[in-house]
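> Quick one, structure for this:
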Amino acid sequence: MTRPHVAPGAVFALCVGLYLAAAAALTWVATAQPWLGLRLGVVGQSVVVTDIAQGSAVSRDMIGKALLGLSADNQPTIPVTPLDLIEEPDGIGDQETQRRFFDRQDRLHDALRSGAVTLTFDQADGPESVAVRVQESRPVSDLPMKFWTQIFVAFVGMFIGTWVVCLRPHEQAGWWFLLSGIGLALASSSAAIYSSRELALSLKAYSVACRVNSGGSLLFGIGMVTLFLSYPRRIVPKPVLWLPTLLIGACILLVLGPGWPDNLNNAPDFIAIIMVALLLVIAAQVAANRRDPAARAMLGWLGVSVAVGAGGFVLTSILPTLMGLAPVIEQSTAFLFFLIIYAGIALAVTRYRLFDLANWSYGILFYGLGVALLLGLDAALIYGLSLGRAPAFGIALAAICTVYLPLRDKVWVLLKRKREIPAEELYRRVTQIAHARDPEDKQRLLRKFWSDIFNPLRIKDQPASTTITALQDDGRILTLASIGNLPALSLELAGQGSRLFSSRDLARADAILSLLDASLSQHETYLQAVSAERLRINRDMHDNIGVLLLSALHTGPRERKDLLIRQTLADLRELISNPDQTDWDLRDLLADLRAEIITHFEAAHITVTWQADEITKGRISHRLAHALRAFLREGTSNILRHSGATEAKVRIALESDGLQLTLSDNGSGFDSSVASLGNGFRNLRNRFTQLQGAFSYSTGAKGTTLTAFLPLFSTQKEAAAE
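Prediction:
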């Protein structure tokens, strides 16, 4: 029989609903207390009315007056002292004072429950008694921010713990994490009840709330210490994992036992000891996982979060209490430090972006150091030089902004510079790879390049289909996409296995690959341009220069031979030094070509007929001019060398979209299979194809005919037809 499966999402939603219901119940408990509508604060040794809420029965004239005591009808006055406003009862030093505190709180609460009380205020002319009616419940809007802060911390602790368990229900570490979340929720929510009271709670309410608070705090310690004994690696035998439960459980029984509240003030001592033990366990985990980068990254999250969170709570709330001093910040605010712990542990347990810890840790370290310096300097100015709080804080803040922050930026730039290759060296290496001719040299340079940048433990080839650069296996592997003719690679563990790859490494690799791809493309474009230029020179040498030299060779008169050689040299200079010459006048070009071609044929004693449509004006580009010249010269060269013809005919017709060119002879023809292998006809076909024209030839026993079509742009066609 199979067990029914419950979706983790449904479990999570149910738990969140229960937490919200618990938060609503706590809010009801907080509002079910008698209410005067007074905001009370401590000034010196007096309890002073700092504000009066709207709807209160007390006159606003009493704002700023000291509240001396409170009494119910026909009952003795109960004095109100600064101790009655203490936020955390377990911070009271001795048991006798603690019992008097709870007794007076219970009496004050009973008096308020009576419905009508007499408040005694200190006036200039003596005490003044004011009779007021106490409301049975407290408005929700009157609950202070500290109440909602602690409820929020409790909810978030349970929320994150449940989320982790739902993500990884079969991992024991997740359940220990949830147990610590339950402890935090119990401690924070119970503290929200008594720390946000207006004046007093009953002894019964204190008994329950303080027990839950102390028990929750110690339960948090059980979950945390056991979690780090087993995660990310179990560092003790399994039976020892239950040792924190036994030891801290005994502390819970001692604090919450029948003698309560006699041992209540021991709770801060136990919490401080647990925090020290927690730090020692984390240190042991770091030592046990020193060769595992992923585990070190997880412990980095944990170490940073626990150091900041637990350390902040102990330094600002627990340690001052142990030293007999007032807490640096209210306990309700100090609970927010636990959210830092939970965020870090949740990231570690779920293994979220472990590879980014190295990037974020510097920021956390610098900002944490800045806050510590700010608080330390502020305290030194207040207690050392007896400055007021506002001037001391202003001076400390100015010092941090003008000295520490610029120094921090310089240190960060220095650290970053030491880890990265300079931009000019990076560009040189990329260019060297792109320009390498031999494929083996290119791959060798590429591997050396990535090795110098990230110093990985291993570099492996990847399939050519790898087209995405990405982090894999929690940052253990950085996969580099293939670009151009370069292979895809995978880099394992940066810094010779000392660290994971980070998202910053990924972004840097992407940027370098983009630069390398652009350099490869530019070099390929350069090589193609060089090849195209060589092909152009080769084609023009064959089609133009070769024809002129051949004509000079067959010319008898010396003057004519010299003229052809000079023309050849002029064309050669133009071919090499001025490949992008200006446009040609079509009519002048045809006239020059007619004279040149007829001269070549007449020198070889071949009768030539030149037929060309009337062209009045118009200009064509140098590419069209070269194609026209190459067609006539290559055709003439073939007739002179191979045909044995006695007659040749040239026909140039102006059509609607270009020039139709025909060159024919009455020779013996040639073998077309041989001609197709030569450069001449192949060059002509390529020329005309590139110009979106056409070239063809036919040959037989009665002669050869070359045909070509040279397209003209619309403006050129209109000008030529005018």
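
> C-alpha from now on. contacts and neighbour counts both.
Noted.

> Could you report the neighbour count for the closest residue to Ile86 other than its chain neighbours?
Ranked by CA to CA, 6 or more residues apart in numbering and with sequence neighbours excluded, the top spatial neighbour of Ile86 is Ser195, at 7.8 Å. The burial count assigned to Ser195 is 22, neighbours taken as other CA atoms under 10 Å.

> Likewise for Asn683?
Residues near Asn683, counting by other CA under 10 Å: 22.

> name the element it belongs to?
For Asn683, the host element (DSSP states H and E) is helix 679-690.

> If I take the very next helix or strand once past that helix and helix 679-690, what angle do their directions form?
Counting by DSSP H and E, the next helix or strand C-terminal to helix 679-690 is strand 694-700. Interaxial angle, strand 694-700 versus helix 679-690 (axes from the mean of the first three to the mean of the last three CA atoms, to 10 degrees): 140 degrees.

> please give me the structure for this one as well, since I'd like to look at both together:
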Amino acid sequence: MLSPKLTINALLAIAVALTLLFFSIINSTPYSGFMLQYQDETGVMVVSNVDDWARAAGLNIGDQVISMGVAGGPYMEVEPRHIMTSPGDNGLYYPNERDRRPTRFEEFGKLHTILSAPEIEVNTAAGDRIRLAMNHARPLQSISSLVWVEYIFALAAFLMTAFVWAWKPKNRECQFLLLCGISYFLIVMPAAVSVYDIDMFYPHLGVYWWLRTSADIGHSLVAIAGVCVVLYYPTKLKNAEPISWLLLAGLPVYVLVLYMDKWVDGKPFSEQFLYFEPYQADLPLALLFCGVIVASGFQWFSNQRKPVERAQTLWVILAFTTGPGIAYGFYVAPKLVGEVPGMPGIVANLMMLSVFAMLTLGIMRSNLFQMEQYIGVAYQWAFASVIFFSLDSILVSTSGLSAGESSFILLALVLWVYLPLRQWFHNSFVTAQQDKRQQLVNESLVLIAEESLTKSESADQVWKTALQMVFSPIKLDRLHHGEENGVSDRGQSLAVAANKYSHGLKLSFAEKGARLFNSKDTELVITLNLLFEKLYDLQDAYLAGLTQERNRIRRDLHDQIGHKLLSLVYSANDEKSRTLAKETMAQLNELIQALKQESVDLSDLSLQLKMLGEESCRHSSLSFQWYDKLPEGLEIKLSPNQYLNILNIQRELLSNAIKHSHAHTIRSSVDIDSSVLIISLSDDGVGFNHNNIKPGNGLFNIQTRIEELQAKIEWLTSEGTKVVFRVPIQRTRNSDEC
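Modelled structure (predicted):
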């Protein structure tokens, strides 16, 4: 395998060789030294241009040429059918479609024989017989610029596809794209050196047959290669290999069948003129459309969750339908039905060249465009262009309107029909998508704001959840090195820079693979990142101030109220006052503990609940039974708020049972089920119906604390009273348990 550098040099050498071949075909064809033009008003052939050496021989501009030939040899009358200027002249001068090409072949062969002689004679209407020595080369300036432009198109298609193949020579799509470029060269190069564009151009019959045959086979080959490209690009389809080989094997069979249909029995091979009918040469373009659409459909369904491949499929469909569609509709189709084409051949070739430019960009995965963003716009332009070009052709050809009148009608249709419909489509679909996305952004902002206040989840998790809400990525991975915000992997990924509360993240495939990331997503991420940091900064500042104020209150309670309660304990005259002071001081310690904002172990809460029950029942001469059902080795931290609220609820329930139940025994337990802490308290007293009791401050405080804990409470009064409240908590396990 050649290195890329050697491969490119070899391709350039081939391009130079093809260019030399192009020049040799032109220079090897005899040159008459004058040009003829048919005048409709007089019905004669008139000299329209003449070189100096032909003028010196006696031929002048305006001379009417009747015939030309070789002294002592064949002569031939010069007729308009020998000087055709467009493909439309074929139907005018050769009405028999079956014999059109053989007749032209015979006529051009006679002219080539005459012009190949060392000297020819030109007979004019004035009776002059002018002798011209045929030893002069055709000056390049006499060749129309369209010839060079068409050849540049052919060479550009070959070079573009060749460089793609040199980039990845083992890729099947690159190989078939190169075959497309070669096929296009085989079509356009003969068209460039045709009798329509070069005056008095009559090549050798072998050269003429070779040019026509290469163009005819090129039409079939470009269609087959184009379908094969889509079989392998952007991903290889199932059975792509046998289908591509079947299509390639079908080409020689197709050519052989058509050629055998033109075979004339009894004629020697050297005199056989084997050719395609125009419709037989152009028929493969229909295969190109159908094959590309079918293969692209399979590509679409196989790449639903691969946004880059799906976008490339759309790009391929656009490439194969837009340019060829316009060329086929306005140039090839009119030729097939004998009408004058609606566009020049050079424009049709330019439309076909656009296929290779677009496929080159797609296969090389150029970053010059974000396909996902612009394909829809490109389809709109292509669709609208085809529709209005078609309407213009129909109006001019069928209604007898002038070109100006047709343009005025189309302008009115654009202003009063197309643009309003396009705006309605935009408002109905595009705006709806934008509104949906804006709603997701708003919901993510609400989430960030709420979580920054409640802090029920970590800041890192909140940031991930917000990004998932906005972009719905298929994957969300951590970045292990610092990166700026930006799109990467041709739109497949979006890098989100780290902030003070979360590490960097990489989002893959936006909206579950429905689209690619773009620059607007980068701007949105930057904005969300700033808002996220600001909200959490504000919350941190608020919590810092809150903590500072709590510490001040805690110090004041400890230093002032605590000191006075301690003095009361030691100075009380009776045991009852001393006990009350101790209980009050214990509750004050609980409050001070809560104000520290330090988490409390669940085991400590269990111990406090037990001590609270035992102490309360001991003073009331009640029996207290405690059941700790927590599993061993469990490590659960409670927030100070949870710890204080649970103790106060238990204290209020104990107080109600002691005061109103007339019970002898109080039972209490603590248990855990998944992430729910279950605390129960029951007595064997008289019981009461909770729903028939007007709640006082005690029951009201219980309900308020239950709501603050986001807990649930049940009151059961079958035998005595039983109260169960369930508190949701975050559960973790220690290393011994795992």
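
> hmm, back to that, so the residue nearest to Ile86 of the first structure sits against Glu88, correct?
Yes. Counting by CA atoms under 8 Å, Glu88 is a contact partner of Ser195 of the first structure at 6.7 Å.

> how about whichever residue in the second structure pairs up with Thr479 of the first structure, what does it touch?
In the second structure, Thr479 of the first structure lines up with Ala495, judged by TM-score structural alignment. By CA atoms under 8 Å, 6 or more residues apart in numbering, Ala495 of the second structure lies in contact with 483-488, 504-507.

> Confirm that Ala495 of the second structure lies within a helix, as I assumed.
No. Assessed by DSSP: H, G, I helix; E, B strand; the rest coil, Ala495 of the second structure does not belong to a helix; its assignment is strand.

> any idea how far the residue nearest to it when sequence neighbours are not counted lies from Asn499 of the second structure?
In this structure, Ala495 of the second structure finds its nearest non-sequential neighbour in Lys506, 4.7 Å apart by CA to CA, 6+ apart. According to CA to CA, to the nearest Å, Lys506 of the second structure and Asn499 of the second structure sit 14 Å apart.

> So those two - more neighbours on which side?
Lys506 (21 against 14).

> thought that one was touching Leu494?
Yes. If you go by CA under 8 Å, Lys506 of the second structure and Leu494 touch, sitting 5.8 Å apart.

> anything in contact with each of the two?
By CA under 8 Å, 6+ apart, no residue touches both Lys506 of the second structure and Leu494.

> Tell me the counterpart of Pro252 of the second structure in the first structure.
Checking TM-score structural alignment: Pro252 of the second structure goes with Gly249.

> Assign a three-state SS to that match, would you?
helix.

> can you count the residues close to Gln157 of the first structure?
Just to correct that, residue 157 of the first structure is Gly rather than Gln. 28.

> Check the gap between it and Leu339 of the first structure for me.
Taking CA to CA, one finds Gly157 of the first structure at 7 Å from Leu339 of the first structure.

> hang on, the earlier thing: could you dump the contacts of Ala495 of the second structure to CSV with secondary structure and distance to Ile182 of the second structure?
Compiled in CSV, these are given as follows (DSSP: H, G, I helix; E, B strand; the rest coil; distance: CA to CA, whole Å):
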residue, secondary structure, distance to Ile182 of the second structure
Glu483, coil, 45
Glu484, coil, 45
Asn485, coil, 44
Gly486, strand, 40
Val487, strand, 37
Ser488, strand, 35
Gly504, coil, 49
Leu505, strand, 47
Lys506, strand, 43
Leu507, strand, 42
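
> What residue, apart from its backbone neighbours, is nearest the residue nearest the centre of the first structure spatially?
Compute the mean C-alpha point of the first structure, and by CA atoms, centre = their mean the closest residue is Ser503, 6.2 Å away. Nearest residue to Ser503 of the first structure in three dimensions, chain neighbours excluded: Asp356, at 6.1 Å (CA to CA, 6+ apart).

> ok, now Leu373 of the first structure?
Ile400 is the one closest to Leu373 of the first structure (CA to CA, 6+ apart), at 7.6 Å.

> Tell me how far that neighbour lies from Gln285 of the first structure.
In terms of CA to CA, Ile400 of the first structure sits 35 Å off from Gln285 of the first structure.

> Please apply the same query to Lys65 of the first structure.
For Lys65 of the first structure, the distance to Gln285 of the first structure - CA to CA - is 56 Å.

> Pick out whichever of these two has more residues nearby.
Gln285 (22 against 17).

> What is the mean deviation of the host helix or strand of the more buried one from its aligned residues in the second structure?
Element membership for Gln285 of the first structure (DSSP H and E) is helix 267-288. Helix 267-288 of the first structure, aligned to the second structure and superposed, deviates on average by 3.8 Å (mean CA distance after the TM-score superposition for the first structure).
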